[in-house]
Every structure is written in C-alpha cells, then in structure tokens.
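**Q** sequence first, predicted model second:
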Amino acid sequence: MLERTFERALFASRWLLAPFYAALGIGIVVLLVKVLQELVHFVLHMWDASEAQVILGVLTLVDLSFTASLLIIVMFSGYENFVSKIDHADHKDWPEWMGTIDFTGLKLKLMSSIVAISAISLLKAFMDVKGSSDRDLIWLVSIHMVFVVSGVIMALTDRIAAGHHDK
C-alpha cells in the first residue's frame, strides 16, 4: 500500500511541470512584444536604412520567429510527453506534428532550432562585419560550430541507440 501511494504521488508530480510550460507561453507573449517593437523600428527607419541594415532587420524578425516557434515545440511536445495528452478533437487546424514528437524528436528539433538561431546570429554579425571585432567573430563561429557538432553527435547517438533497439 505504501508503494502504491508513493507511485501515485510520483506519477501525479508530473503536473508540477505544467507551470513551466505556462511560463513558456508567457515567454511567447514577451517575444511578441519584442517582435512588434522591432517591426515598428524597422518600418519607421526603412527609408533611411542601407541594404545591410534592412537585411539585419529582417534577420532579427526571423530570429525572433524561430525562437517563438522553438518555444511552441517545447511547450506542446514537452507537455504531451511528460504531463498529459491534449484532446485536439475540437481543433480542426491542429498541426500534424503535435502529439507525434517523442523525446528524441524533441531533442533533435530543439538542437536544430538552436543551430538555426545561432546561424542567424552569425549571419547578422557577418552582415555587420565592420562593427565586429575579429575576436567576436571567432567566438561566434566557435560557438556555432559547437552547436553544430553537438547536434550531429546527438543525432548519431540517437540513431545508434535506435538501431540497437531494433535488433
């Protein structure tokens, strides 16, 4: 009986993750405010901006969009993997990927999103190469390569592990 009570309490503790996913939802609201702020700044200065500044402005919007998408992936996949399944019968526009991403898929999507965000930051630095020191560029490239190599190693590890379980 003690074991059963402990297991029920342990299983119920998964709901402690729900506020974390709600906090990510608030994070999306903060990103929305930031993207609107960037958009207003971008539009108000478009006539005076150089081509490089326009590209940097667009890359900033893309970067914020990737980050918000990453939060959505983590929120829904994490909630469905660790807390509870979402009843999406009433949602006709429910994306197919939601509810189908397991923890391995979530890790890979998370890593690929981080690599994409890092690549955009790196591209922004290269677009403003005169405003960046060689040291800063070396650090940005190094950090980006760490993300890329980590992602490849993670994907290979998951692939090897999946192949091991198939046998």
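**A** Noted; the coordinates are in hand.

**Q** use CA for all of it now, contacts and neighbours both
**A** Fine.

**Q** ok, now which ones touch the residue nearest to the spatial centre of the chain?
**A** Compute the mean C-alpha point of the chain, and by C-alpha atoms, centre = their mean the closest residue is Leu70, 2.5 Å away. The contact partners of Leu70, by C-alpha atoms under 8 Å, 6 or more residues apart in numbering, come to Leu110, Ser113.

**Q** here's the one I want to compare it with:
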Amino acid sequence: MLEGLIEKIIFASRWLLAPLYLGLALALVPILFRFFDAFWHMITHLTDLTTGEVTLEVLELLDTVLLANLIIIVLFAGYENFVSKMAIAEGSEDRPHWMGHVDFSGLKIKLIGSLVAISVIELLKDFMQEGTYDAKREGWRIGIHMTFVVSGVLFALMDMMADRHKSQR
C-alpha cells in the first residue's frame, strides 16, 4: 500500500515540469519582439546598408528563428515525452509530423543539430563583419562549434549502436 502511494506521487510529479514548459512558451515573446525589432531596423536602414550588412542582418533574423524553433522542439517533445500527450493536437492537420514520434534520443539529436546550426550562423556573422579580428576569440568560437559537431556525431553513433543492440535481442 505504501509502495503504491509512493509510485502515485512519483508518477504525478511529472506535472511539476508543466510550469517549466509554460515558461518556455512565454520565452518566445521576447524572441518574437527581438525578431521584429531587428527586422524593423533592417527595413528602416535598408538604403544605408551594404549588401554584406544586409546579409548580416538576415543572418541575425535566421539565428532568432532557429532559437525559436529550438524552443518549440524542446517544448513539444519534452512535454509529450515527460508530462502528457497533447490530445488537442491529435486530430489537427497543423500538427508537426514529428510530434509524438521524437523520443528522448531523437530530442538530443534535434537539439544538437539546432545548436550546430545556430553556432555556424554565429561564426558566419563573425567572419563577415568588417573591422578588427580577434583570433583568440574566433579560435574559441570555432572550438566550441567543433565541440557541438563532434558531440552530435557521437550522439548519433551512440543511438545507432543502441538501435543495433536492441535489434539483436
């Protein structure tokens, strides 16, 4: 009887994550503001910007969109994997095809892929900027980017090995 009560409490504790996912949803508001602020700045200064500067501005917008996508991936996959299925999305034609199919392993791969994409955009922005070049800073950024890339490859290899191990059973 005590064991059943403990298990009910532990199982119900997953709902403690729900406010965290709600917080992630709310984190999209400042990202949305930042996107349109950067977009407005680009549009209002378009005649003063060089092609390279426009490219940098667009890369900034892409960076913001990728961050928002990352939040949505974590929000949907995390909520469905750890809290509860989203019944409201079951019959919706707008439901993302991956929703409900991304397990914790797939979530890790999607996260690292998003981080690599964000990191490469940041590197590209750095290399396109005119002015002083800080080799030490850029070296660190490249090192961090390569750490993301290697981590992603290792995660994928570990998942592949785990899948093979499961299929051999």
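**A** Perfect, I can see it now. Here the structure is a predicted model, which means the values were calculated and not measured.

**Q** what's the TM-score here?
**A** Here the superposed chains carry a TM-score of 0.96, computed using TM-score structural alignment, normalised by the length of the first structure; 167 aligned residues with a C-alpha RMSD of 1.1 Å.

**Q** what secondary structure does the residue nearest to the centre of the first structure sit in?
**A** Three-state assignment for Leu70 of the first structure (DSSP: H, G, I helix; E, B strand; the rest coil): helix.

**Q** what is the burial count for Thr147 of the second structure?
**A** By other C-alpha atoms under 10 Å, the residues close to Thr147 of the second structure number 13.

**Q** what about it, distance to Glu122 of the second structure?
**A** Distance of Thr147 of the second structure to Glu122 of the second structure, given as C-alpha to C-alpha, to the nearest Å: 15 Å.

**Q** go on, Leu157 of the second structure?
**A** From Leu157 of the second structure over to Glu122 of the second structure (counting by C-alpha to C-alpha), the distance is 26 Å.

**Q** who has more neighbours out of the two?
**A** Between Leu157 of the second structure and Glu122, counting by other C-alpha under 10 Å, Glu122 is the more crowded of the two (19 against 12).

**Q** quick one: contacts for the more buried one?
**A** Glu122 of the second structure touches Asp63, counting by C-alpha under 8 Å, 6+ apart.

**Q** in the first structure, point out the residues matching whatever helix or strand it lives in.
**A** Taking DSSP states H and E as the definition, Glu122 of the second structure sits inside helix 104-128. Under the alignment (TM-score structural alignment), helix 104-128 of the second structure falls on residues 103-127 in the first structure.

**Q** show me which positions of that stretch end up buried.
**A** Neighbour-count burial for stretch 103-127 of the first structure flags 106-125, 127 (criterion: 16 or more other C-alpha atoms under 10 Å).
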